[in-house]
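Trainee: Kindly return the folded structure for what I paste below:
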Amino acid sequence: MGVKSNNYYSNEKRNTDKANDATHQEMLELVKDIAKFSDNTYGERRIKAVLNALSFPVSRWKVAKLMKEANVWVRYKNKYKATTNSDHNKPLYKNELEQNFTTEQPNQVFVGDITYIWTAEGWLYLAVVIDLYSRKVVGWSMGSRMKAQLVCDALTMAIWQRKPDKGLIVHSDQGV
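Mentor: Coordinates of the predicted model:
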């Protein structure tokens, strides 16, 4: 035939009918079940770990082929949460600072923002108020829900600690 014997037999081995291989079919069904159980969040490494735990020693590359054959794709979740909603009907205030973030003395301008932190209990929201002159945190509040009260508590703490004069400017990015 003009083909070396080792190539012939390796090609024969490669082309064995996988549809008749019971172990292959069982692993294929397991991959589908694992994907369904994990809501398509398990990738090659985690599926490999599950298959190995179920006494199916496979490599990551074999799992990748099984996933492709089973038409299983990983659905990645966002690693961030959207916290600003700029699409609202609330009034916008004039930007008094106009990107000039310097002041001559303390307690003239406070700036605030909200961020979120992942903890073992879930997401926690942190509202912070900073004195623009000293760049120090003068008020903060933390909670499990992002509500207006969170910001009010942080601002109340800042005013209580610093007792600013009239004319204080409070600046934020106006995210709701």
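Trainee: rest of the way, CA atoms for contacts and neighbours
Mentor: Fine.
Trainee: for this structure, what spans make up the helices?
Mentor: 5-14, 22-37, 44-53, 60-69, 148-162 (DSSP state H).
Trainee: Pull out the buried positions in stretch 69-87.
Mentor: Buried residues in stretch 69-87, counting neighbours by 16 or more other C-alpha atoms under 10 Å, are found at 70, 72.
Trainee: rewinding a little: make JSON lines from the helices of the chain and add distance to Arg75 to it.
Mentor: Below are the helices of the chain laid out as JSON lines (distance: least, C-alpha to C-alpha, whole Å):
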{"stretch": "helix 5-14", "distance to Arg75": "31"}
{"stretch": "helix 22-37", "distance to Arg75": "10"}
{"stretch": "helix 44-53", "distance to Arg75": "12"}
{"stretch": "helix 60-69", "distance to Arg75": "13"}
{"stretch": "helix 148-162", "distance to Arg75": "33"}
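Trainee: Let's see this one next, to set against the first:
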Amino acid sequence: MCQVLHVSRSGYYAYIRRPESRRSIANRELLDTIKEIYTNSRRIYGSPQITKNLPHDQKASRGRVARLMQAHGIRSKVVKKYKATTNSSHNLPVADNIVNQNFTTNRPNEKWLSDITYSTPS
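Mentor: Predicted coordinates for the structure are as follows:
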């Protein structure tokens, strides 16, 4: 296995016996807090909001929080606000429906039609 990883045998065993660093322990504890805040926010909060909601004993920069979130596949939901595109309560004149679903004609260019299709936000 050492040949595949291109490391010496003594280096591999030193790595195995080495205790976990303080930074990796702190990152693991911070990640648990990030996951808790993330799930409590209904998976909406991103790194800036999670950074604001960290407890005082676990303060971290937004970049560090963002790196941990990205490394573990934690992404915020982007919720777009609904924007109404039609205002039906107005006093403007509305054109009469003179075609009345009768699309047959006797000669070309007798009836011209268009369509406006609205999609509902998902």
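Trainee: where does the TM-score land?
Mentor: The TM-score (TM-score structural alignment, normalised by the length of the second structure) is 0.51; 81 aligned residues with a C-alpha RMSD of 3.3 Å.
Trainee: Skipping its backbone neighbours, what lies nearest the spatially most central residue of the second structure in space?
Mentor: The second structure has Lys77 as the residue nearest its centroid, 3.5 Å off, counting by C-alpha atoms, centre = their mean. Using C-alpha to C-alpha, 6 or more residues apart in numbering and skipping residues adjacent in sequence, the residue nearest Lys77 of the second structure is Ile44, 4.8 Å away.
Trainee: And the counterpart of that neighbour in the first structure, how close does it get to Val72 of the first structure?
Mentor: Using TM-score structural alignment, the equivalent of Ile44 of the second structure in the first structure is Thr41. Distance, Thr41 of the first structure to Val72 of the first structure, using C-alpha to C-alpha, to the nearest Å: 10 Å.
Trainee: Give the intersection of the neighbour lists for these two.
Mentor: Common neighbours of Thr41 of the first structure and Val72, using C-alpha atoms under 8 Å, 6 or more residues apart in numbering, are Ala35.
Trainee: So the match of Ile44 of the second structure is in contact with Ile47, correct?
Mentor: No: between Thr41 of the first structure and Ile47 there is no contact under C-alpha atoms under 8 Å: 9.9 Å.
Trainee: The two: which is more packed in?
Mentor: Ile47 (22 against 16; other C-alpha atoms under 10 Å).
Trainee: which residues sit in contact with that one?
Mentor: 31, 34, 63.
Trainee: now do Gly139 of the first structure
Mentor: 128-130, 154-159, 161.
Trainee: do that again at 7 Å, thanks
Mentor: Applying C-alpha atoms under 7 Å, 6 or more residues apart in numbering to Gly139 of the first structure gives the contacts 128-130, 154-155, 157-158.
Trainee: And those, which is closest to Ala53 of the first structure?
Mentor: Nearest to Ala53 of the first structure among these is Val128, at 46.5 Å by C-alpha to C-alpha.
Trainee: Between the contacts of Gly139 of the first structure, which sits nearest Lys13 of the first structure?
Mentor: Val128 (65.3 Å).
Trainee: could you redo the contacts of Ile47 of the first structure as JSON lines and give each row distance to Thr119 of the first structure and neighbour count?
Mentor: Putting these into JSON lines (distance: C-alpha to C-alpha, whole Å; neighbours: other C-alpha atoms under 10 Å) gives the following:
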{"residue": "Val31", "distance to Thr119 of the first structure": "31", "neighbour count": "25"}
{"residue": "Ile34", "distance to Thr119 of the first structure": "27", "neighbour count": "19"}
{"residue": "Val63", "distance to Thr119 of the first structure": "32", "neighbour count": "21"}
